[in-house]
Every structure is written in structure tokens, then in C-alpha cells.
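Participant: What follows is a predicted protein model with its sequence.
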Amino acid sequence: MRRSRLLALSIALATALSGQVQARTGDAPPPPQTGQLQGAPWRIDLPTRWNGELVMLAHGFEPAGTPREAVWPANDATAALLKAGYAVAQSGYASQGWAVSDAIADTERLRQQFLAAHPRTRRSWVLGFSMGGAVAIATLERYPQHYAGGVSLCGANLPGEVLAREMLTTLVAFDTLFPSAPGLPADGLVSTPAGTLAQQALYPAIDAAVQSRPALAATLATRLQVPAEQLAGTISLHALIWHDLVRRSGGVPVGNRDAAYAGFGDDAAFNASVRRVDADPAAQASLRRQLGLRGALQRPLVIQYNRDDPTISPRFEGVYTALAARAGATPPPTVLPRAGEGHCGFAESDVVRALQAVPR
């Protein structure tokens, strides 16, 4: 859609807005507005009857190299949010991978564009799924003045160093328990050559290794708090994220030189043989700048997880709430009971309820 047409439509909508509800003849919502901002594709959807409120929606992890559609697609929750009366603006990110830093900037640029065209917007919310949950929280921490509150659903709500340390633990554990796995580099998943492997090569090799030694696989699955049948997928995902964090940080961002591991069977033997790596100070500082979370909330936040999520393990769930408690977040995050099965397995109604549960 040409910019002049977009501006004309936006001005007309803003002018027609009266009170809380913008009336529109007919039942069909207007077509989405789409485009690009500094390399990030975006879309804006307006409901048939707008309540005057905006949801900035942040999507999850998109592996590097994933083909993108010509027009940025709507998140599955978009229809339910539109039906509830919200406008929905969502951005693809300027880069793929663990692109939290880019996502925060891209989301903010799109928010500014929306508000310029719709200056009578009453309230704005930020809502994210999976990696987008961390985007939503970081956005709420950095730009509290722009939002009434936020929602993190099935979120990886972890500061960058915690996330990187968890990924490193998974990879060194696999390399220790399944050394010299066929199809993988001799130095294992932590090695630089492993970062060049595509998912199509990475997953089958990991899966074959864990299938070859089921007892060790069960130990590793229990320690990582994932179902045994999801173990290979979890390890391959952690490998993708780890190597993306290394690339973005310009080096190894966390180390394990002094880590004392437990829960991997014979812990003494494991700690004696596990690979040790050192953090690069510059990379560590870069990770802190890009993916820092402080817990110092000034706006209400709702967090909700799924049941039996193989991606967001139970040990992840308390990290941000503890961080917020230490920082004296006002108000503290509201954690809703788990809903839905698997990673981000929410019903559309769950998403709307979570947004409406944000304290007003």
C-alpha cells in the first residue's frame, strides 16, 4: 500500500474516532496495512469497531535463514484481539535469530508510526510470545512511559547471561554424555564448527545420539526438565540460540570455568570431564547491553506459562519474578495459572483474558 494511501486512511480513522468506540459500516475489518521500517517488515490490523487501544505484538524466535513471506503474516492471536476491539501492530525484526535487541527497536519504531497516524489512541499495551515475551518485558522496562502494561506469554523471561548460561549447560552436558557423536563436529556442539550446521543436519545427528543411549538420554532429559521425546529438539534449539548469542556478542559471552554441575548422573566424573570455557569480557559486556533485564518495572505485567512446555522449563519460570522482587518492582508481576499444553499452546481466548487481566 502506498504511503499516501496509508496516511489518508489513518487520518480518516483518527478523525472518525469518538470516545471509546469507532463505528464502521459493515462487518469486515479494513485490510491490513503493511510495509518495512529500516529493514523490518510490519503489519497493522484495525478492527471493525476499535476500542481506541493498541496492542504491540512481539513474535518469537525465528531461526536465521528462515524464508519470509512477502507480506508479514498475522500472528495467530491477531483475530481474537481484533474481535475484542484492539488494534494490533506487529513487526518482523530487522534480523533473525535471538534478535531481542533489534526487536525492541523495531517495535518502538512501529509504535511511533502508529501513534503518529492515530494520535487519539487511548492506551497502548505490549504483548509477546516466547522470545517475544522477553521483548515485551524489556520494552516495558525501557519505555514505561509509552505503555499501560504488558503481557509475556510462554516467555523466555531471562536476562541474557542467564539464558546463555542455560544454553551452555545443555551443550556441554550433551558433549560430555555423548562424545564424538556421528554427524557432529569432533569438538562437540559448543565448538565453532557446530555453529555452521543447519538445523536439517543438526537435529538428526543429535536425535541419533540420544536414541543410541536411552539411559543417558533419560538422565539428561530429567536434568533439563523436558520430556524424553522432546530432548533432541530442545538440544538443537539450544545450540541454535547459543551460537547466535556468540555471533551477536562477538565472542563467548559466558563461561563455566568454576561451575559445579549436578544432576547428570555421576557428578564427580561429569565435573572432571566436562568441557570448560572462559567468557570473553567484551562479549559478556555486549550481551549485558543487548539483553539486560533489571526487574525494575514501573508498569503492570502479566506472565503466563503453558503446561508441559518443552521449551520453557519450570526452572525458568521464577527467574524474572525473583529479579523483580529484588528490584522492588511496582507493581510486582502478576503470574496467571498455567494454561494450554506445549510451547505457546494457548487458546485465542487465553490471550485476550491474559491481556484483560493486566491491572488497570
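Facilitator: Thanks, I have the structure now. Numbers count the residues shown, from 1 in each chain.

Participant: C-alpha from now on. contacts and neighbour counts both.
Facilitator: Fine.

Participant: Find the nearest non-adjacent residue to the most centrally placed residue in the chain, please.
Facilitator: The centroid of the chain falls nearest to residue 131 when counting by Cα atoms, centre = their mean (0.6 Å). Of all residues not flanking residue 131 in the chain, residue 60 sits nearest, at 4.4 Å (Cα to Cα, 6 or more residues apart in numbering).

Participant: want to compare, so here's the second one:
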Amino acid sequence: MRFRSTFAATAGLAAMTAMLGMAHGATAAPKPRADAPHEAACPKALPAGTQCFSGQDMHGAYYWIARPKNWNGTLVVHAHGGPRISKPKPDDPVEDLERFAVTVQEGYAWAGSNYRRQGYGVRMAAADTDNVRRIATNLLGTPDHVLLHGQSWGGNVAAKTAELYALDWRGHRNYDGVVLTSGLLGGGTKSYGFRADLRAVYQYYCHNHPRADEVQYPLWQGLPKGGHMKREDLEARVDECTGLSKPKDERTAEQAKNLANILAVTHVPEKTLVAHLAWASNLFQDIVWRRLDGKNPFDNSKTVYSGSDDDAALNKGIERFSADPQAVRLMAYDSDLTGQIALPTITLHAKNDPTAFVGLEAIYRDTVDKAGNGDLLVQNFSDEAVHSKLSTPEYAALFSAMTAWIEKGDKPTKQSVAALCEEKRKTYDEPCKLLPDFTPKAE
């Protein structure tokens, strides 16, 4: 998989004064209001005796906090994935609290925000993540340690949170360690280019997104301004062109050919083809129209596509588009990572992650190394092909390894994390699939 380097750009004055999500035409922020934490019924996945609290911060973001009966004194602040396109609801954080119940089961307190609004905006989400840290600390008392955890897009959010809020105004640590799992660690400018490629490749073969009799628009827009597309409509179009939902022997020759070409050129897994197209539609629409004032951050003007049954025809006929420099600057300023980390950081990524490809870890490693902070980063990989939730004992091992690193100065290795996982699997009836000898490459 190729991760686009054409987006890399230094944030200039224009970017600093017009942050993503604050650009002209962006949706206005909710009116400030606050709802102090109040006790709530805990999800059933949490241990007996756990206390749960929910509320809404002064920016309108809903949050949940959980404190186990056997709290070990460490708080885990969680940044969720997405970005979610639907309007935030009070119980949104419960989904992540249940998914990562292992943190509470291991004795950690947990706090998570659903962010103040839907849609893209890494700095916005980072501010809301740090805000829930303050709320949880005020509620629970000063923890012995505070860990920052981000999953998926939340990995980008957590990594940015660590860059922006690791220290307070006095130079004291707000956090003690960072755990990033299945992270979108290329930032916005290096993580989404393949989805722009996918839109262009898909349209070349399928011609139905948009259809010829529909409003025509540049594919980088995702959807036209104000346009709407339901997931089932997109699924129907993909099925019409590729027979994706049908058994292989029930697809027409044309459908089989289209699907084979799309997958071969883009390297997108078949099982997540619709998901990636959905992000390249609705999320791109949010990014372009609500965050970038209609400007284009994507570029395939010089891309040479390969792997199809006729590469010459594909490269001649595919829709081309060039990125707007200001859009790239804004996107980079909002979401790209600098590698300027001050905290111990552990990552975990599935080797065959079908959503955030494992090569993103190589990009992050290179970014951190170039900033001179490679000694603070330990990366781990697993023999899995999932994204949203990896094997439970692997998370337990990561947090235990981080605690030992903080308290004893025992920097973990891939081998020591794998050994910890084997210990944790005695508690959790799930396998350990860590790969101590694997290191990915950026493609």
C-alpha cells in the first residue's frame, strides 16, 4: 500500500490562524455548557463494584468515567476512533468503555469523551480528550499515573494530544505514558491518500458513484456540498458493479473483472471495500466542505497505477486531481504528527489490519526517529487481520508494560511484551498473537 507523501507540508501562518474545523464555512461550535459528572449505571462488561459517571463538558462533549472497586491508582484517558459522522449522543462513550473493558478489569480507572461535534478535527478531539482528563482527575482525585490510550483514528488523536498537552504550564507532566493501538499514525496527509485513489479507481471501472445522470462533482469532494448517501445505497452500487455480496461463482464475468482490478490496484481488502468507499465519500465530504472551505487536500496528478489487466488504459482514463496547497497546510497543521514526544510510548498494530494499514507504523517510527526521540517508542505487532479490537490479553500486556516502564524504568521490548501477554492470557480466554520478530515497511 502506498502512503501519499505529496501531502507533506509545513504548517504556515495561514494554517495557524485558520485551524481545521475553524476555517471559513465550518460548522459553528456548540454553545458552551457543562453538566457535572453524575453517577450512571455501568455497562455489564465492567467488574462488579465499579462506579460509573457521565456528564457533558463546557464545550458540549459528552463523557463517561469508570472507577473500579480495586482501582490501582492509574487513570487511562481514552481517545476513540472514527471520525464519527453522526451527531454525538450522551451514551456514545459507552461503546468504547465496553470494548476496552479490559482496562477496568485490570484495575485502571477509565475516562473517555465523544468530542464536542461530529466530523474531522484532530486538534479539536485532542482538546476534548485532555479536558476529560481534567474532569476525571477532579472527580477521582490526583491519580498515581495517567496513561493516554488511542485506538484507530483515536491513535492520531492521542498522539496529537501527547504532543500538545504532555506538560502543563509549569512543565509538570499531565500524562505519564502513551499507548496507541491500531493507530492512524500517518496523520491526515499520509493516511487518506489511498482512499482518494480508491474513489478514482472505483469510478473508472464502475461509473456509478456518481452515475451519469446524477450531479457530477470532482471525486476528491467525497460527495457534493449538501449531498447525502446512505450506506445501503453505496453497498447497492458496489454490488451492482462488482457482485461483492454474491458468492464468487454467481458474479458475472464483468463483475468479477471489475472487482479483481479494483482490489489489485488499490490493495484494499475485499471485506473492507465498502467501508473504505464510505469513508472516501461521507468523511471526505466532511473534510472538504466543513473543514477546508471546499478546497482539495488530495492529489493523484502524478500517480502511476499498476496491477490491473490494462494499466495503460487505466492511467490514461482515470480522473486526475491536484491538491490545493492551503488545504494541505491546514490538514497537516491539524493532524500530522511531528515526532516531538516527551513520554514513553508503546504501540500495537495488527500485521494485516484491513482499515489502518500496518505501514502507518513505519511512517510514525520514521517521524519519531527524525525528531530524535526513538528511544521513547516501542512498537509491537500481532498476527491478526482486525482493526477495531485486538485480542484482550494484548491490551492488558501493553498497560502492564507501560506501568513497569514508568515505575521501574524497565523499557519493554517486543519479546517482553509477548511474555507479559502469555501471562495475561491465563486471565482472559483469548490468544496472544504478538509477532516479536516483525517490523513493517512504509509502502
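Facilitator: Good, I have the coordinates. Nothing here was measured: the structure is a model prediction, and the numbers come from that model.

Participant: ok, back up a step: structure 2: which residue goes with the residue nearest to residue 131 of structure 1?
Facilitator: Alignment note (TM-score structural alignment): residue 60 of structure 1 maps to residue 81 of structure 2.

Participant: Verify the stated contact: the residue nearest to the centre of structure 1 with residue 153.
Facilitator: No: using Cα atoms under 8 Å, residue 131 of structure 1 is not in contact with residue 153; the gap is 9.4 Å.

Participant: What is the burial count for the counterpart of residue 132 of structure 2 in structure 1?
Facilitator: By TM-score structural alignment, residue 132 of structure 2 lines up with residue 110 in structure 1. Using other Cα atoms under 10 Å, residue 110 of structure 1 has 22 neighbouring residues.

Participant: dump the residue contacts of residue 110 of structure 1.
Facilitator: The neighbours of residue 110 of structure 1, taking Cα atoms under 8 Å, 6 or more residues apart in numbering as the test, are 37, 42, 89, 90, 91.

Participant: Now do stretch 304-312 of structure 1: distance to the chain's middle.
Facilitator: 13 Å (Cα atoms, centre = their mean, to the nearest Å).

Participant: got the end-to-end distance for that stretch?
Facilitator: One end of stretch 304-312 of structure 1 sits 11 Å from the other (Cα to Cα, to the nearest Å).

Participant: that older thread, please report how far the alignment partner in structure 2 of the residue nearest to the centre of structure 1 lies from residue 372 of structure 2.
Facilitator: Aligned counterpart of residue 131 of structure 1 in structure 2: residue 153 (TM-score structural alignment). According to Cα to Cα, residue 153 of structure 2 stands 24 Å off from residue 372 of structure 2.

Participant: again, but for residue 423 of structure 2
Facilitator: The value you get for residue 423 of structure 2 to residue 372 of structure 2, if Cα to Cα is used, is 33 Å.

Participant: With residue 295 of structure 2 instead?
Facilitator: In terms of Cα to Cα, residue 295 of structure 2 sits 34 Å off from residue 372 of structure 2.

Participant: With structure 1 overlaid, report how far the lengthiest helix in structure 2 is off on average.
Facilitator: Using DSSP state H to define each element, structure 2 has its longest helix at helix 122-140. For helix 122-140 of structure 2, the mean distance to aligned residues of structure 1 following superposition is 1.8 Å (mean Cα distance after the TM-score superposition for structure 1).
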